[in-house]
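Q: Just the structure for this:
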Amino acid sequence: MNLSNVLSWGSLSAGGFLLDGCALAPSIPLFGAAFPDWLFCVVGGVAATVVVHLMLNRRGSCQALAPHAISYPALTAVFAMAAWLIFFSR
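A: The predicted structure follows:
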């Protein structure tokens, strides 16, 4: 294999890697508009965090997640990312 073949194959593969990001954004059509899928995941993450908060309050152990300003956003992010992995990963 000579140098020109290596360079041409290299440029083709590099072009393929660069064009990989040119796909359409994942979205869900709802009521005539296209919403990004991460929006639904964030809403689900907030809803799941509210459910966890209500369950902890009912049991009286709400202090288990002591710094609420850190733990609730982190819990929302975990639930949102888990929802994305479960429902929208391809």
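Q: rest of the way, CA atoms for contacts and neighbours
A: Fine.
Q: now the helices: where do they sit in this structure?
A: Ranges of helices within the chain are 3-19, 37-59, 68-87, based on DSSP state H.
Q: Centre of the chain to the shortest one, how far?
A: Helix 3-19 has its C-alpha centroid displaced from the chain centroid by 31 Å (C-alpha atoms, centre = their mean, to the nearest Å).
Q: Here is a second sequence; please produce its structure as well for comparison:
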Amino acid sequence: MHAIHRLARGGLARVRQAAFGARTISGRLAALRIVLVRLRLILPLALLSGCQLSPSLPVLGAFFPDWLFCMLFALFVAVLTDAALAAAGWRRQFEHWTLVAGYGALAVAAALLSWLALFRN
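A: Below you'll find the model as predicted:
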């Protein structure tokens, strides 16, 4: 606990100054070692915070994460776009890798936008 308190009082700024002010490699390595030791003490505290509100939706008594619904919506959008391109006859104008990359990018964009639109807390 002592190391965390010292780090909060500006210990990291002193270590950074020592690391960039050191003219030798051994001085910089010593400063880096100090930073890594302090991060080892602080990182578990950050991982203990967790989520305050579980991002899930109840469906028929079971709870599902909201990102699952966003991914299902994104898959639906990609399949619908593929069907529209096939119906218009435009799908054969593109190479295979272009379609794979395009559908992947479309699915990611649709998932992220649907999550922003529907599940922002």
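Q: Quick check: which of the helices of structure 1 is nearest to P26 of structure 1?
A: Between P26 of structure 1 and the helices of structure 1, the shortest gap by C-alpha to C-alpha is with helix 37-59, which sits at 6.1 Å.
Q: so that closest one matches what in structure 2?
A: Under TM-score structural alignment, the alignment places helix 37-59 of structure 1 onto residues 66-88 of structure 2.
Q: what's the matching stretch in contact with?
A: For stretch 66-88 of structure 2, the external contacting residues (C-alpha atoms under 8 Å, 6 or more residues apart in numbering) are 55-57, 91-92, 103, 106-112, 114-115, 119.
Q: which of the residues you listed lies closest to R38 of structure 2?
A: The closest of these, once distances to R38 of structure 2 are taken by C-alpha to C-alpha, is P55, at 31.9 Å.
Q: tally of neighbours for L18 of structure 1?
A: L18 of structure 1 is flanked by 10 other residues according to other C-alpha atoms under 10 Å.
Q: Relative to P67 of structure 1, how far out is it?
A: 43 Å (C-alpha to C-alpha, to the nearest Å).
Q: just to revisit the earlier point, now the contacts of stretch 66-88 of structure 2: which count as buried?
A: The neighbour count (16 or more other C-alpha atoms under 10 Å) marks R91, Y103, L106, A107, V108, A110, A111, S114, W115 as buried among these.
Q: Just send those back as JSON lines, with distance to F63 of structure 2 too.
A: Compiled in JSON lines, these are given as follows (distance: C-alpha to C-alpha, whole Å):
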{"residue": "R91", "distance to F63 of structure 2": "38"}
{"residue": "Y103", "distance to F63 of structure 2": "29"}
{"residue": "L106", "distance to F63 of structure 2": "27"}
{"residue": "A107", "distance to F63 of structure 2": "23"}
{"residue": "V108", "distance to F63 of structure 2": "23"}
{"residue": "A110", "distance to F63 of structure 2": "22"}
{"residue": "A111", "distance to F63 of structure 2": "19"}
{"residue": "S114", "distance to F63 of structure 2": "19"}
{"residue": "W115", "distance to F63 of structure 2": "17"}
